[in-house]
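Q: this is the structure alone, sequence omitted:
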């Protein structure tokens, strides 16, 4: 392959994803770009490279950052395929990283299908092993699957966690409830009473029996737990209004995602309802303007919009309107045991599907300093640099007490100036996605050797890393 061929840009999957985000047919999208529908079909199938003229049309017509189209392939897909190739079942395939990248570039849909198939295989293997252990112990209770959760996360990532139809529905609900006129709490309560004959009542934890929210259709009451903060009560009230008012748009958006099973579809719909409720409390245009003025600081925005820190951080990841984009963020929520309880990458950073995170990324320091925001600069093995803000937040628990969880909000280091961090950055911490996928040789904190390398045992040599590998 000569240099001119290597420089050609094939971005069919990204073009197709953008068209679906804009809810345009091929003919409509092609018209906005000044090309024919048949030519767009060739572009989306990677049978033609994307030209400079098409990139310019994307920037002018849809306010697209053309640099995102210059990425050679989807990072999350590459990470997933790398994890798959490290599995023992593919050890003899003689595939290397270049083969994987060529597959993802030339046949992105095939690459995504292969990654999805590996997820299903790994999930089925894990469930089979767990079931075998239960049978051995005489416990045959059913076991759940992580596959629906992964399917939902992938669907949110594919949409870049931005849903124009839900934003419009949230604006319409906000106007119908007269929130700007009556105030958020009164407006939501009055709307539920006028439109649905429902009252809002707060009960103590013993009455709620550990439930934070319950809508009683028979008594026409929304029951909220006293454990919820005022911001939490408003969010749960808005969520109830969304579920009652926006059922049709939630159903249609869920159907478009074409998720693999009913459990995943219900979980996805619940995520969309939460997204819409957040948009009711933090309308897109106002929130975007405030975010730009506040350096995208979730703490400042949480005070300004009277929401929790996590709600403000999550809303920052949704500012992906083509004509008015925010900073492209990723978000993770981690508990003290290291479990990732919420994750959104949006194409910003790949995530390991299994195994713990990198011990060199000091996100767990936040648990020692709760309610303080820590800033970290990190670099992945491929040289990509990120800046992250991590904050441990307390979530009240039914029955008393609170649980700490660390919320990590980050972006590529090139956006640091928009975060008010200036152009100069400290030396980044070298990190990996997870030990199984990281091939750094000099890491003294490594927990496992990399999947795609052969472990070497040298009895008379002790390197800085606990493991030596080929």
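A: Now that the structure is in, tell me what you want to look at. All values reported here derive from a predicted model rather than from experimental measurement.

Q: drop to CA atoms for contacts and neighbour counts, all remaining ones
A: Will do.

Q: for the chain, just list every one of the strands.
A: Ranges of strands within the chain are 199-203, 213-216, 221-225, 320-321, 324-325, 330-334, 340-344, 373-379, 385-396, 402-412, 429-430, 455-456, 468-469, based on DSSP state E.

Q: for residue 108, which of those is the nearest?
A: Distances from residue 108 to each of these were compared by CA to CA, and the smallest falls on strand 340-344, at 20.5 Å.

Q: and the contacts of the closest one?
A: With CA atoms under 8 Å, 6 or more residues apart in numbering as the test, strand 340-344 has contacts from 153, 156-157, 330-335.

Q: angle of that strand against strand 330-334?
A: Following axes from the mean of the first three to the mean of the last three CA atoms, to 10 degrees, one obtains 170 degrees for the angle between strand 340-344 and strand 330-334.

Q: the nearest residue to residue 44 once chain neighbours are set aside: how many residues sit nearby?
A: Spatial nearest neighbour of residue 44, chain neighbours left out: residue 12 (3.6 Å); criterion: CA to CA, 6 or more residues apart in numbering. Residues near residue 12, counting by other CA atoms under 10 Å, number 26.

Q: look up how far residue 5 lies from residue 12.
A: Taken as CA to CA, to the nearest Å, the spacing of residue 12 relative to residue 5 amounts to 16 Å.

Q: hmm, residue 284 is touching residue 166, no?
A: No: Residue 284 sits out of contact with residue 166 when judged by CA atoms under 8 Å, with a separation of 10.9 Å.

Q: how close does residue 372 get to residue 445?
A: When CA to CA is applied, the distance between residue 372 and residue 445 equals 26 Å.

Q: rewinding a little: got JSON lines for the strands of the chain, with mean neighbour count too?
A: Written out in JSON lines, the entries for the strands of the chain read as follows (neighbours: other CA atoms under 10 Å):
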{"stretch": "strand 199-203", "mean neighbour count": "15"}
{"stretch": "strand 213-216", "mean neighbour count": "15"}
{"stretch": "strand 221-225", "mean neighbour count": "22"}
{"stretch": "strand 320-321", "mean neighbour count": "22"}
{"stretch": "strand 324-325", "mean neighbour count": "14"}
{"stretch": "strand 330-334", "mean neighbour count": "22"}
{"stretch": "strand 340-344", "mean neighbour count": "16"}
{"stretch": "strand 373-379", "mean neighbour count": "19"}
{"stretch": "strand 385-396", "mean neighbour count": "21"}
{"stretch": "strand 402-412", "mean neighbour count": "22"}
{"stretch": "strand 429-430", "mean neighbour count": "16"}
{"stretch": "strand 455-456", "mean neighbour count": "12"}
{"stretch": "strand 468-469", "mean neighbour count": "16"}
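
Q: comparison target, given below:
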């Protein structure tokens, strides 16, 4: 892999961070304790087989061990060739290492071609859904435009994330009181409570009077988020406006929606600053309840933030995240994984998120597999947001967070699951796009296939797929 890669100090730091002794670490990597000791003391370089083992056992940490382009090329090429697209037979690590070393341009083009294929597949899915639903590109609603904009940005906005991280460092503790004090000291903004008659209201800002009014029924984490929202709107408004103005959008309404979304993003980044949140998430293996308690945020806010940890050079686990209402509509969605959500309609009925919506305050876990053979571990929880008054119904919905099975060791919700051998629930993106011919839960036939009707035969689904 080009010049030899010595990474003893980083390898030792990885072992200690995982709380492993040398014996346990050696067992994970399939090497002897003495050989591991030589690696940690830089007496030996990391070989392709050791890098492959590290990639299998600690995929989240492999990026930090890469010291040169050769090691990065090897890891990227290995990830591409492990895609189920190429079938179950996997190339030996040594063969991948030889390809990366002896044919670096070919390896780079293979990685680029795979990325282009995945992007084209995603665009085709969007086109299929658009044609199938009759929503042509010119007819996209501003809301759909903004969701697509964030998806194309990878759900990570570097400028705002770093500015929010800096701002968080200036706030002592980041409590609601600290946020209110900053609003008063820097911007002359007082915080008041709305009258009880407006219990359903969340936030009102009177710019002329410099008064921020918050709904009396807001739970503490929501109140803190709204304080943070107003603070970043005032301190980062220029950056937010510049991003929105330069975005390729079709209407003024879409730009205003984007500015609101960017402010929401910055507020989340303020309350959960990148490096502190990423480190804490890794330390508790992405336990949402513990993260929520530690950072004083809601369960949904912590889930959403985990899906944004895509900073180059310091990425978190690639997660998918969504929010589904009681009717099955996807009201929030983002995926840094190969699983992509339907842009129109609901999610696959076999997905555990639908069960969670009907059972609030209980975490459900599912091992699922998509038609391309990729396995995912997902966690879903039903939530209820009180309205603050009897004559308004509370909002009920469920959130889901998941990752590819390769990251199961770092995802606490996968504990107890045999992600390699256990039977996985076969899910799809949506019925319109799912190619599975034998799903009893199918609501519609796939848009790209003919159906066959047999009058003398009746199964659960009243047609077969051609």
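A: Perfect, I can see it now. Not measured: the values here are computed from a predicted model.

Q: from the contact counts, what lies against the helix ranked longest in structure 1?
A: Using DSSP state H to assign secondary structure, the helix with the most residues in structure 1 is helix 108-136. Helices and strands in packing contact with helix 108-136 of structure 1 are listed as helix 75-85, helix 97-106, helix 147-158; criterion 3 or more CA pairs under 8 Å, 6 or more residues apart in numbering; DSSP states H and E.

Q: so which of those is the most packed in?
A: Across these, averaging neighbours per residue (mean count of other CA atoms under 10 Å) puts helix 75-85 on top, at a mean of 22.

Q: what's the neighbour count on residue 175 of structure 1?
A: Here the count is done by other CA under 10 Å, and residue 175 of structure 1 has 14 residues near it.

Q: then residue 437 of structure 1?
A: For residue 437 of structure 1, the count of nearby residues is 22 (other CA under 10 Å).

Q: counterpart of residue 346 of structure 2 over in structure 1?
A: Pairing criterion TM-score structural alignment: the partner of residue 346 of structure 2 within structure 1 is identified as residue 356.

Q: residues near its match, how many?
A: 16.

Q: any idea how many residues pack against the residue nearest to it when sequence neighbours are not counted?
A: With sequence-adjacent residues excluded and distances taken as CA to CA, 6+ apart, residue 356 of structure 1 is closest to residue 434, at 6.1 Å. By other CA under 10 Å, 21 other residues sit near residue 434 of structure 1.

Q: aligned partner of residue 434 of structure 1 in structure 2?
A: Per TM-score structural alignment, the equivalent position to residue 434 of structure 1 in structure 2 is residue 430.

Q: quick check: its match vs residue 147 of structure 2, distance?
A: According to CA to CA, residue 430 of structure 2 stands 18 Å off from residue 147 of structure 2.

Q: please apply the same query to residue 373 of structure 2.
A: Residue 373 of structure 2 sits 27 Å away from residue 147 of structure 2, going by CA to CA.

Q: residue contacts, the equivalent of residue 285 of structure 2 over in structure 1?
A: Structural alignment (TM-score structural alignment) places residue 285 of structure 2 against residue 295 in structure 1. For residue 295 of structure 1, the residues meeting the contact criterion (CA under 8 Å, 6+ apart) are 418-420.

Q: so which of those hold up in structure 2?
A: Using both residues aligned by TM-score structural alignment, their matches' CA atoms under 8 Å, structure 2 keeps these contacts from the contacts of residue 295 of structure 1: 418-420.

Q: distance check, residue 326 of structure 2 against residue 364 of structure 2.
A: 16 Å.

Q: so for the longest helix of structure 1, what gets flagged as buried?
A: Neighbour counts over helix 108-136 of structure 1 (16 or more other CA atoms under 10 Å) mark 108, 111-112, 114-116, 118-120, 122-123, 127, 131 as buried.

Q: go on, stretch 292-303 of structure 1?
A: So stretch 292-303 of structure 1, judged by 16+ other CA under 10 Å, has buried residues 294-302.

Q: ok, now which ones touch the equivalent of residue 462 of structure 1 over in structure 2?
A: Aligned against structure 2 by TM-score structural alignment, residue 462 of structure 1 finds its counterpart in residue 458. With contact taken as CA under 8 Å, 6+ apart, residue 458 of structure 2 is in contact with no other residue.

Q: what's the answer for the one 5 residues further on, then?
A: Contact analysis of residue 463 of structure 2 by CA under 8 Å, 6+ apart lists 451-454.

Q: redo those as CSV? Include distance to residue 212 of structure 2.
A: What follows is the contacts of residue 463 of structure 2, written out as CSV (distance: CA to CA, whole Å):
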residue, distance to residue 212 of structure 2
451, 58
452, 61
453, 62
454, 65
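
Q: thinking again about what came up before, spit out the contact partners of the closest residue to the match of residue 285 of structure 2 other than its chain neighbours.
A: In space, residue 295 of structure 1 comes closest to residue 419 once its chain neighbours are excluded; the distance is 4.3 Å by CA to CA, 6+ apart. Contacts for residue 419 of structure 1 (CA under 8 Å, 6+ apart) come out as 295-297.

Q: can you list which of these carry over to structure 2?
A: When the contacts of residue 419 of structure 1 are mapped onto structure 2 and checked using both residues aligned by TM-score structural alignment, their matches' CA under 8 Å, the preserved contacts are 295-297.

Q: with respect to residue 223 of structure 1, which of the residues you listed is nearest?
A: The shortest gap between residue 223 of structure 1 and any of these belongs to residue 297, at 32.6 Å (CA to CA).

Q: surely that closest one and residue 291 touch.
A: Yes: counting by CA under 8 Å, residue 297 of structure 1 does reach residue 291; the two are 7.0 Å apart.
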